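**Q** no sequence for this one, just the structure:
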């Protein structure tokens, strides 16, 4: 049984938009869905204008017939609330619903997501639609899940209209209580920005120069929360009318504008939209990182890939197609990282509209097209892996990811504008992925006790409570590796005084006297364990207090100074990496992994990605040949579920080939 819905096995299908087609096409759709093994589709995502043609007009007859066909053919439905694109009649009656940019431009109707998140008119209309849909379909045999909205923040993450300004002030009152506390948090004595009342505060609209950084940080928090309030308003209607039906909204991988730790706490099922670029030879690594985050958002519970492209997308400057073998491999990769379903955008390729050249499970050529054979084949693969549904992944290593620190790190007027958190995390993650070391993500207030090794590639913003949690973890025997420019400011973006990184100085055993960002195109040589490497983008004037020196700079003003350190603290150990080592960060992580006793899932051939999902009596090893060339790789003894063949010690994998080896758990 799937870990996320009543549908048995792994979910397979995608977005279904029958309103784009004549009704006589629908019967063919459901027949072909069954032929392909599709058991789950998302319906109604962009149907608001069809379902509600006017303020008090409703047209559910066509939708009833669609859901009836799906139920008749055994295809479960993820029924959407249809609120992602308000209809023309709503925005013409209430033009104030349309969003406003920071420089005062009101965005027009004609695309999608054209609404202000703080608009009371929009929120009321969306909640009314969600309640109406839930009331009508709560007992429908096709219903398996509710799908709220679609990709919150994809086009509009913020609005600067008067309604948003008023909502921001309400949010600030709730956060600070009085204006004196806000003035202290925002350090408004700087540049004479002091406020006398909350009514004097506006959003950080276009200004002559840099805006107050804490105001900008609070704005990011507010904007994530404003969109979350839209989601919660709809979810409340669904939960009241149809309790017990799981609710999701589709995330967009490691997406900066929305704090997914906070959002996921309000989802029954985490779902994600993922579009790795087949023209990027390393895209699978970034995809794996995103998938591990999705799994981690609900503490390891199975998640759902809501969207991916069967082949090419339509929105890149150059839209390369996926070779069929690569498309299969990447679909299996999502399951390898904990997904219990592989869905796509979309079922039938659109004939018109902005996404008409986006690939689909059923292409423009129909069943004669090459894509159709791949669609049917993938359905067979997922059916053979049905027993994997509901199993879990256990990891020894955790990466700390904090959206508040992400937002703060990338504000203006820092020592370097080149620091991008996702890139910093990705370089560390890639080193672990290349070693087939399993990874979870944890929030800054997460439980670290179950991990042998915790990594913090960058935590620019760090509260005293987070620092204390790290210190206690290491003191109790944990291993921590902390990256540069961490522990610099508190939750208000105020510098921790006394020498960076003040709240971690004892556990790391170092003090940073000066940041020395590296200019574009330049590098700094470093000796790391006797090996010559180079640092780019960032270096520091670092002093070792109680720490041992594990790596040193070897030229210039930093010659002989520490670049990497390790420090014994209590029963554990902590490393500090004071420079950006890129792919060479693996040399530091190798030492920490060995010290922590954290092992790879399997020692496989180069280019073969390996994960393991565990069930009550069996383990399932996913071996994915990402290298694009055939290979022989070590493998566990068992049976490959994809072929039924026995596996003994080694396995032959063709280019972009895959195996899922079932073994009995010891």
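**A** Thanks, I have the structure now. Fair warning: this is a prediction, and the values are worked out from it, not measured in the lab.
**Q** switch to C-alpha atoms for all contacts and neighbour counts from now on
**A** Will do.
**Q** following the helix or strand hosting residue 129, which helix or strand shows up next?
**A** Remark: residue 129 resides in helix 120-137, with elements defined by DSSP states H and E. Later in the chain than helix 120-137, the nearest helix or strand by DSSP H and E is strand 143-147.
**Q** centre of the chain to that following strand, how far?
**A** Chain-centre distance of strand 143-147: 21 Å, with Cα atoms, centre = their mean, to the nearest Å.
**Q** residues contacting it, please?
**A** 5-7, 42, 45, 76-81, 137, 238, 245-250 (Cα atoms under 8 Å, 6 or more residues apart in numbering).
**Q** cool, and stretch 154-164?
**A** 99-102, 104, 112-119, 203, 205, 223-224, 227, 257.
**Q** got the end-to-end distance for it?
**A** 18 Å (Cα to Cα, to the nearest Å).
**Q** follow-up on the earlier one: buried among the contacts of stretch 154-164? Need that as a selection in ChimeraX.
**A** Those of the contacts of stretch 154-164 that count as buried under 16 or more other Cα atoms under 10 Å are selected in ChimeraX with:
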select :99,100,102,113,114,115,116,117,118,119,203,223,224,227,257
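**Q** in helices only, show me the contacts of stretch 154-164.
**A** 223-224, 227 (DSSP state H).
**Q** now distance to residue 210 too, for those, in TSV please.
**A** Compiled in TSV, those are given as follows (distance: Cα to Cα, whole Å):
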residue	distance to residue 210
223	19
224	22
227	25
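**Q** residue 490 against residue 459, yeah?
**A** No - using Cα atoms under 8 Å as the test, residue 490 is too far from residue 459 to be in contact (10.4 Å).
**Q** ok, and here's another one to check against it:
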């Protein structure tokens, strides 16, 4: 077994040699050496090449490339190859195919055409996993196992009869009795009371709105079903290939919300994720930072792996923009700034055919004699110098709470507004802090909050009593707690907490809301010191609560909009609307000042990103210039990007980066 590269920032990505004649393989390994590539993910979509017919395995080609990679000094993150079944399996067993909400079978011809609960698919997938683990456990190139690929990217949720049977079993484990299920689902409404388990179905297409808790539980079940599948493959690897680290690539992009990754992290030895920039977003660079902070939160603050991102354009957006010169390096280091110790791309060599032939790669269609490959080579040289920070951690004194199950509930049927994204407040507050050079740990509500000076609770619609109590305890202990609208509304069964909103946080905040006044995407409400967007509420303050801002127009004119209450050694702030950037930024400055939280760099120029990693002895200041003009930042130390000393200030060219070692 080969050790994972740790003396350098590991660079690599998906490698698909089966797409190319063997005459290209030696060139690939030579180019990897040139670019300082230290790992590849191998075999992810190779099932049809490894098992071309039932029980007939062809490993010779994989043996050859594994040997070549080992000789070239490249570590292998070897996939179990179970991400997509081969055509012969789907043809022999069409019952493995997933079914959509309308009862339509999703046929082969793309990828991930398999039902998450299919016992037949599981049997074949585990058989292949056993073959892989047995054959390659002792191979000197093997450094890590890569289970499946991007779980739930295309085949979740599935509504087939097999999933219906597994769903009922899942519900029986969760609730034990039908009475408990009926109570949790509120089936007294619309005559939905169940009197036998076999009456329960997935929330398929119905006449109108499905039961919200039914929908929520099906999302929980679907995430658990795939997690159970991942654990089954992991069990085979633990049996036949003990001691080799195991991972699977999460997808912590904002638009991917199918899996509760907080439940998945104990199953992997190292957290890894895929991230691609979505150009249609209003703030794509801020979303990248949020994704990195979320991934680090899932990893418990430990370094993590960026398994996939793109060197340039992707292939799945309406318009797939190429990255500007220098952006390949800057985007990669943006993830390192957020805690990644491994940087991977999809993919190594750009495909000639198939659905992703116009997706960028390390070696583009133009070949190694190209600006894109030369930029990767430059990053390879930088990666060697960045080896000294591998294992260090990102410094953050602000926690921003994130819970996939709360997001699922807030996205359920029949909510006060279908226009409001469940993450609107989270992304906005994170972006404004990010612009100030203040780093957030994006963490689950169950995380230890005692080390944070600021705790942000953005639109945490669903919250348990225990998690609400932990937030209150953080304020008592001295933290500045910021809670936004539409938080604390329901319990874990999506039952509204009675007595006035925001339910679970009402006493902490010292406010009581009787009614919501949602705003559309093209409307706003005047505030005494700015403008509110997306949402407003009829707020009444309780004794001891200070009104910071009021509504200045509309039906709520004169009513409280933003409040603050002293709590123990800290304070609790409430935002019943989402203020405009300037107003919210000023408020956050007040919160940070009260918490004595300083940015990574004072007087940070607009458009320059600043974060810091530390190992307790020294720290590394990351500066990324996202503007098209030169910027100057006050700093001293040694820049690992340019390999030059910095004395007092660093001049960042347009789009440039610096990683400055400081004692």
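**A** Noted; the coordinates are in hand. Everything numeric here is computed off the predicted structure, so don't read it as measured data.
**Q** quick check: angle from the helix holding residue 129 of the first structure to strand 143-147?
**A** 180 degrees (axes from the mean of the first three to the mean of the last three Cα atoms, to 10 degrees).
**Q** helix 120-137 of the first structure - contacts with which helices or strands?
**A** On a contact count with 3 or more Cα pairs under 8 Å, 6 or more residues apart in numbering; DSSP states H and E, helix 120-137 of the first structure meets helix 213-241.
**Q** off-centre distance for the helix it packs on?
**A** Mean-position distance between helix 213-241 of the first structure and its chain equals 17 Å (Cα atoms, centre = their mean).
**Q** same check, this time on stretch 521-528 of the first structure
**A** 32 Å.
**Q** go on, stretch 496-503 of the first structure?
**A** Offset of stretch 496-503 of the first structure from its chain centre (Cα atoms, centre = their mean): 31 Å.
**Q** what of stretch 271-284 of the first structure?
**A** In this view, stretch 271-284 of the first structure has its centroid 12 Å away from the chain centroid, taken as Cα atoms, centre = their mean.
**Q** could you do stretch 285-296 of the second structure as well?
**A** Counting by Cα atoms, centre = their mean, stretch 285-296 of the second structure is centred 7 Å from the centre of its parent chain.
**Q** just the buried positions in it, please.
**A** Neighbour counts over stretch 285-296 of the second structure (16+ other Cα under 10 Å) mark 285-296 as buried.
**Q** what does that stretch rub up against?
**A** Residues outside stretch 285-296 of the second structure that contact it (Cα under 8 Å, 6+ apart) are 252-254, 271-273, 275, 277, 302-304, 334-335, 338-340, 427, 430-431, 434, 440-443.
**Q** and those residues, which of them are in helices?
**A** Among these, the members falling in helices (DSSP H) are 334-335, 427, 430-431, 434.
**Q** nearest residue to the middle of the second structure?
**A** Among the residues of the second structure, the one closest to the centroid is residue 252, at 1.6 Å (Cα atoms, centre = their mean).
**Q** that one maps to what in the first structure?
**A** Counting by TM-score structural alignment, residue 252 of the second structure corresponds to residue 253 in the first structure.
**Q** measure its match to residue 288 of the first structure for me?
**A** 10 Å.
**Q** which residues touch residue 216 of the second structure?
**A** 405, 408-409, 412.
**Q** quick check: buried residues in stretch 82-95 of the second structure?
**A** 82-87, 89-90, 94-95.
**Q** now do stretch 553-572 of the first structure
**A** 553-554, 558, 561-569, 572.
**Q** what do you get for stretch 522-542 of the second structure?
**A** Neighbour counts over stretch 522-542 of the second structure (16+ other Cα under 10 Å) mark 524-528, 530-541 as buried.
**Q** now, which of the residues you listed lie within strands?
**A** Of those, the ones assigned to strands by DSSP state E are 524-527, 530-533, 537-541.
**Q** can I get the residues you listed in JSON lines with distance to residue 165 of the second structure?
**A** Below are these laid out as JSON lines (distance: Cα to Cα, whole Å):
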{"residue": "524", "distance to residue 165 of the second structure": "47"}
{"residue": "525", "distance to residue 165 of the second structure": "49"}
{"residue": "526", "distance to residue 165 of the second structure": "52"}
{"residue": "527", "distance to residue 165 of the second structure": "52"}
{"residue": "530", "distance to residue 165 of the second structure": "53"}
{"residue": "531", "distance to residue 165 of the second structure": "50"}
{"residue": "532", "distance to residue 165 of the second structure": "47"}
{"residue": "533", "distance to residue 165 of the second structure": "44"}
{"residue": "537", "distance to residue 165 of the second structure": "43"}
{"residue": "538", "distance to residue 165 of the second structure": "45"}
{"residue": "539", "distance to residue 165 of the second structure": "46"}
{"residue": "540", "distance to residue 165 of the second structure": "48"}
{"residue": "541", "distance to residue 165 of the second structure": "49"}
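**Q** what is the subsequent helix or strand relative to the host helix or strand of residue 163 of the first structure?
**A** For residue 163 of the first structure, the host element (DSSP H and E) is helix 162-176. Sequence-wise, the next helix or strand downstream of helix 162-176 of the first structure (DSSP H and E) is helix 179-186.
**Q** ok, average deviation of that following helix from the second structure?
**A** Helix 179-186 of the first structure, aligned to the second structure and superposed, deviates on average by 0.5 Å (mean Cα distance after the TM-score superposition for the first structure).
**Q** where in the second structure does that helix fall?
**A** The aligned range for helix 179-186 of the first structure is 178-185, by TM-score structural alignment.
**Q** any idea which of the buried residues of stretch 285-296 of the second structure is closest to residue 421 of the second structure?
**A** Distance to residue 421 of the second structure across those (Cα to Cα) is lowest for residue 287, with 14.1 Å.
**Q** tell me roughly how far the helix or strand that closest one falls within lies from the first structure on average.
**A** Assigned by DSSP H and E, residue 287 of the second structure belongs to helix 284-298. Its matched residues in the first structure lie on average 0.8 Å from helix 284-298 of the second structure after superposition (mean Cα distance after the TM-score superposition for the first structure).
**Q** the first structure: matching residues for that helix?
**A** On the basis of TM-score structural alignment, helix 284-298 of the second structure is assigned to residues 283-297 in the first structure.
**Q** check the offset of stretch 538-555 of the first structure from the chain's centre.
**A** 34 Å.
**Q** now swap in stretch 447-460 of the second structure and tell me
**A** The answer for stretch 447-460 of the second structure is 18 Å, by Cα atoms, centre = their mean.
**Q** what sits up against that stretch?
**A** Residues outside stretch 447-460 of the second structure that contact it (Cα under 8 Å, 6+ apart) are 396-403, 406-407, 422-423, 425-426, 470-471, 474, 477-488, 591-592, 595-597.
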